[in-house]
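Q: predicted coordinates and the sequence they were generated for:
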Amino acid sequence: MQVILMYFITHVGLIFFMYPTDIIESASRTHWVPIFIGMVFHLVFIWIYMKGLSYFPGKNIIDIYMEKGKGLSLIFLIPIIGYFFLANITTVRAYSEIINIVFLSETPLWATMIPFLFIATYIAAKGINVIFHTAFIVACVFLPLFLFIFILSFQNVDWRYFFPLFDIDYSFISNRSYYKSFFSFAGVFLFLGFIQPYHTYDRKKVFLSAILLLPFFLFSVYVPILTFGQATSATFQFPFVTALDSVYISWLVFDRITMFFLISLLIFIMIFLSLLLWMVCSILVHFVPIVKHSYVLYFLSILIFIICVMLPDWKVVENLFWWNTYFRFYVILVIPFSVLIFGVRSKRKVR
């Protein structure tokens, strides 16, 4: 259950900020097509990944690659380190900017990043079991609130904006914003290969939780479009947040439900960050066992903070998202297939 909740809330935390922007920028109509294609990719490759891992019960992805030799393991794992590192930088910087835009407009960006990164580092330092226990508590407290506000976001929608349904334009395939949107798919699923010595999970339930994410991917894009229309939605930096800000509930005590929605998502993102930090440290410590896990973690956190502070503006953050696309598709394509191939070969050797 903890694995399912971790998978679900970390994906939810990634969906509602940058994903709608990228999809709306990449397609001018029939947005369900790029969303559906991305979701199919996600489901296919997570199935391949879990199928490959099933051949190695009790082993994590590091052990699987190390069995093939240190040289080969470096070839496979170094790009993962690069992906995790860039994902940490972009996530900390991007979500700190979101906090400043919505809550703390007068606060320096570095002052927002310090507690955001500190909390994630503290949770990661306590180990994977604490990360999962924290995720379970967070899900129990904030997931009902998130779902309630998500339903309220439909207040101002005009369903006529959903049409035409089949006037399909495939120009999004050549748009770089579409490939940036895969961050919401590739950001999380690798953790399933890191936790097998510590946690077990039912592959069918994980796959089902992945399918249950489809409405959130779909309506994170369509709620702003159904509220404002495509042309207006394309002008917003965070379309879903803007659409949610237009919701007014007379019987609700609080004026801005956006605040509670964002708090829920940002807490989910802290869990995601702690998971990323723990995974990248696990790889590094495996190659340099003489260094303590905590020292590597603190060094990485300080380095991430310094780099985040040095980034001059949002444009550079967007460029980092794009540069990380190469690592992202490596993670989506190469890692699942390689684990499956190694798994099939190991099964044949046993026979």
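A: All right, it came through fine. Just so we're clear, the structure is a prediction, and the values are computed from it rather than from any experiment. Numbers count the residues shown, from 1 in each chain.

Q: CA only for contacts and neighbour counts going forward, please
A: OK.

Q: mind listing the helices in the stretch 151-300 of the chain by residue range?
A: Secondary structure of the stretch 151-300 of the chain, counting by DSSP state H, counting those that start in this stretch: helices at 176-180, 183-186, 203-212, 214-228, 230-233, 239-245, 257-287, 293-310.

Q: what packs against the longest helix along the chain?
A: Secondary structure assigned by DSSP state H gives helix 70-102 as the longest helix of the chain. If you count contacts as 3 or more C-alpha pairs under 8 Å, 6 or more residues apart in numbering; DSSP states H and E, helix 70-102 packs onto helix 61-66, helix 109-125, helix 257-287, helix 293-310, helix 314-329.

Q: buried stuff in that helix?
A: Residues 73-74, 76-77, 79-81, 83-100 are the ones in helix 70-102 that count as buried (16 or more other C-alpha atoms under 10 Å).

Q: and that helix with helix 293-310, angle?
A: 50 degrees (axes from the mean of the first three to the mean of the last three C-alpha atoms, to 10 degrees).

Q: now helix 70-102: how far from the chain's centre is it?
A: Relative to the chain's own centre, helix 70-102 is displaced by 11 Å; criterion: C-alpha atoms, centre = their mean, to the nearest Å.

Q: the structure to be compared is supplied as follows:
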Amino acid sequence: MNKAQILTLFVLLHLASIFAIFPERIISATSKGHWIPITILFLAELLVLWLYLKALSQFPGRTVVDICKDSLGNWGTRLIVLPLLIFLYIELFLLMYFQAGEIKAVLLQRTPPAATGALFIVICFYAVWKGLNVIIRASIGLCILLMPFIFFSMLISIQNFRISYIFPIWDSEMTFFSNSDFYVCTVISAGFLFLGMIPSKQRISFGKAAAAVGVIFVFALGSVYVPLLVFGQETVVHLQYPMLMASDTIDLEWVVFDWLPSFYVVASSALGVLKVSVLLWILVFILQQLFMPKINRLWILSLACVSLYLISLWIPDMNALNSYLYLNSYFCVYSVLGFPIIVFLAAQWQRKKVGT
């Protein structure tokens, strides 16, 4: 793998969350000045990303697990990664349920959710079994194949924009800080966690990572403001798939583009497979490194996939999904904010011990 491939995967993992849940959560979190919470989320990610990469650059060839084990010991490391494991597990079956629901709503209305979920988890199982190197290389192909459809589906909706829907553009009260949906949106930052699980001596620089975050920020703004400028706040707040609905408002004469919502669902589902595969790989990696070192990796992966599939079948409806999302937001905030800070502090402590 090279730095370009890692950066591509970094971008695609963020986009997977953005097109899955980000627009409706931001729109639910605030009714005005939507760019403000988006900007705050990305500024917070830049800060913790700098701390994360700084810690990794001080110990080339070592993972965050190695850094924490050297500083905190095995039990200390197990304690700090436990909330991360809970976040990964809940996020995995929520993503599976959401993607299966989106596919059923647009492409496979008559297919049972159990069959759609089974196909989804089998693809992810195969990807994780082949390893992270294969997933990273596959991300290049997915980027070339999928990004044109996503980009086009966002741009084509411009003809239906009503600029007046952008106002008011300032939220002086910033009430979104007290809204649970704002903290659910922190899941988009989970896209950088895999950087600390790769034992590579060639780390990407913060400058390149920050540039990638800038590109992701533009897509995040577009995912919120495209449906907002098409439908308005009063309408879009009630939509379950705002970006999908925005692309479906365009009536094109070309037959291939008349299927644009289907292309969008295929593209977003492929990104979902990519993110589930990477998060599942991280889950298996941590479990084998810290909790099940003597158990074969394939058995850990099989057990995780079967349990995730069964739990995803027990989610009765979208209301239950929302309750799990709010519960997982606590673990998510820790994983994307608290965990990188702990890794940074552990790296500084270990560096001081080595220096003395």
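A: Nice, I can see it. Just so you know, these numbers come straight off a predicted model, no measurement behind them.

Q: TM-score for the pair, please.
A: Overlay of the two chains. TM-score (TM-score structural alignment, normalised by the length of the first structure): 0.95; 350 aligned residues with a C-alpha RMSD of 1.6 Å.

Q: for the helices of the stretch 151-300 of the first structure, give me CSV that also has mean neighbour count and distance to Pro115 of the first structure.
A: CSV is the format used below for the helices of the stretch 151-300 of the first structure (neighbours: other C-alpha atoms under 10 Å; distance: least, C-alpha to C-alpha, whole Å):
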stretch, mean neighbour count, distance to Pro115 of the first structure
helix 176-180, 21, 27
helix 183-186, 22, 24
helix 203-212, 15, 31
helix 214-228, 22, 27
helix 230-233, 18, 32
helix 239-245, 22, 23
helix 257-287, 21, 10
helix 293-310, 16, 11
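
Q: closest to Phe337 of the first structure out of those?
A: For these, the distance to Phe337 of the first structure is smallest for helix 183-186, at 14.4 Å, taking C-alpha to C-alpha.

Q: from Ser157 of the second structure, how far off is the aligned residue in the second structure for Arg29 of the first structure?
A: Arg29 of the first structure maps onto Lys32 in the second structure, with residues paired by TM-score structural alignment. Distance, Lys32 of the second structure to Ser157 of the second structure, using C-alpha to C-alpha, to the nearest Å: 21 Å.

Q: just Gly272 of the second structure next, same as before
A: In terms of C-alpha to C-alpha, Gly272 of the second structure sits 23 Å off from Ser157 of the second structure.

Q: hang on, the earlier thing: what stretch of the second structure does the longest helix of the first structure fall on?
A: Under TM-score structural alignment, the match for helix 70-102 of the first structure in the second structure covers residues 74-106.

Q: mean deviation, the matching stretch versus the first structure?
A: Aligned to the first structure and superposed, stretch 74-106 of the second structure gives a mean residue distance of 0.9 Å (mean C-alpha distance after the TM-score superposition for the first structure).

Q: and for stretch 137-151 of the second structure?
A: The superposed stretch 137-151 of the second structure is, by mean C-alpha distance after the TM-score superposition for the first structure, a mean 1.8 Å from where its aligned residues fall in the first structure.

Q: equivalent range in the first structure for that stretch?
A: Per the alignment by TM-score structural alignment, stretch 137-151 of the second structure matches residues 133-147 in the first structure.

Q: can you give me the buried ones in the matching stretch?
A: 134-136, 138-139, 142-143, 146.

Q: include distance to Phe238 of the first structure and secondary structure when you put the residues you listed into TSV, please.
A: As requested, those are exported to TSV (distance: C-alpha to C-alpha, whole Å; DSSP: H, G, I helix; E, B strand; the rest coil):
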residue	distance to Phe238 of the first structure	secondary structure
Thr134	28	helix
Ala135	25	helix
Phe136	28	helix
Val138	24	helix
Ala139	24	helix
Phe142	21	helix
Leu143	21	helix
Phe146	17	helix
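
Q: trace Ala211 of the second structure over to the first structure, please.
A: Using TM-score structural alignment, Ala211 of the second structure pairs with Leu208 in the first structure.

Q: I misspoke; the intended subject was Ser247 of the second structure.
A: Residue pairing (TM-score structural alignment): Ser247 of the second structure is matched to Leu244 of the first structure.

Q: likewise for His14 of the second structure?
A: Match for His14 of the second structure (TM-score structural alignment): His11.

Q: could you do Phe176 of the second structure as well?
A: Under the alignment (TM-score structural alignment), Phe176 of the second structure pairs with Phe172 in the first structure.

Q: my read is that that match contacts Arg29, right?
A: No: using C-alpha atoms under 8 Å, Phe172 of the first structure is not in contact with Arg29, being 9.8 Å away.

Q: mind checking the helices and strands packed on helix 70-102 of the first structure for the one nearest to Ile37 of the first structure?
A: That would be helix 314-329 among these, by C-alpha to C-alpha, at 14.5 Å.

Q: packing partners of that closest one?
A: Applying 3+ C-alpha pairs under 8 Å, 6+ apart, we find helix 314-329 of the first structure packed against helix 70-102, helix 176-180, helix 183-186.

Q: export those helices as CSV, with columns for distance to Leu43 of the first structure.
A: CSV is the format used below for those (distance: least, C-alpha to C-alpha, whole Å):
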stretch, distance to Leu43 of the first structure
helix 70-102, 20
helix 176-180, 17
helix 183-186, 9
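
Q: nearest to Val317 of the first structure, out of those?
A: helix 70-102 (6.2 Å).

Q: between helix 109-125 and that closest one, find me the angle.
A: Relative orientation of helix 70-102 of the first structure versus helix 109-125 (the same axes, to 10 degrees): 130 degrees.

Q: compute the inter-axis angle for helix 70-102 of the first structure and helix 314-329.
A: Using the same axes, to 10 degrees: helix 70-102 of the first structure against helix 314-329 is 150 degrees.

Q: what does stretch 90-105 of the first structure contact?
A: The contact list for stretch 90-105 of the first structure, computed with C-alpha atoms under 8 Å, 6 or more residues apart in numbering, reads 106-107, 109, 112-113, 116-117, 259, 266, 273, 308, 314, 317, 320-321.
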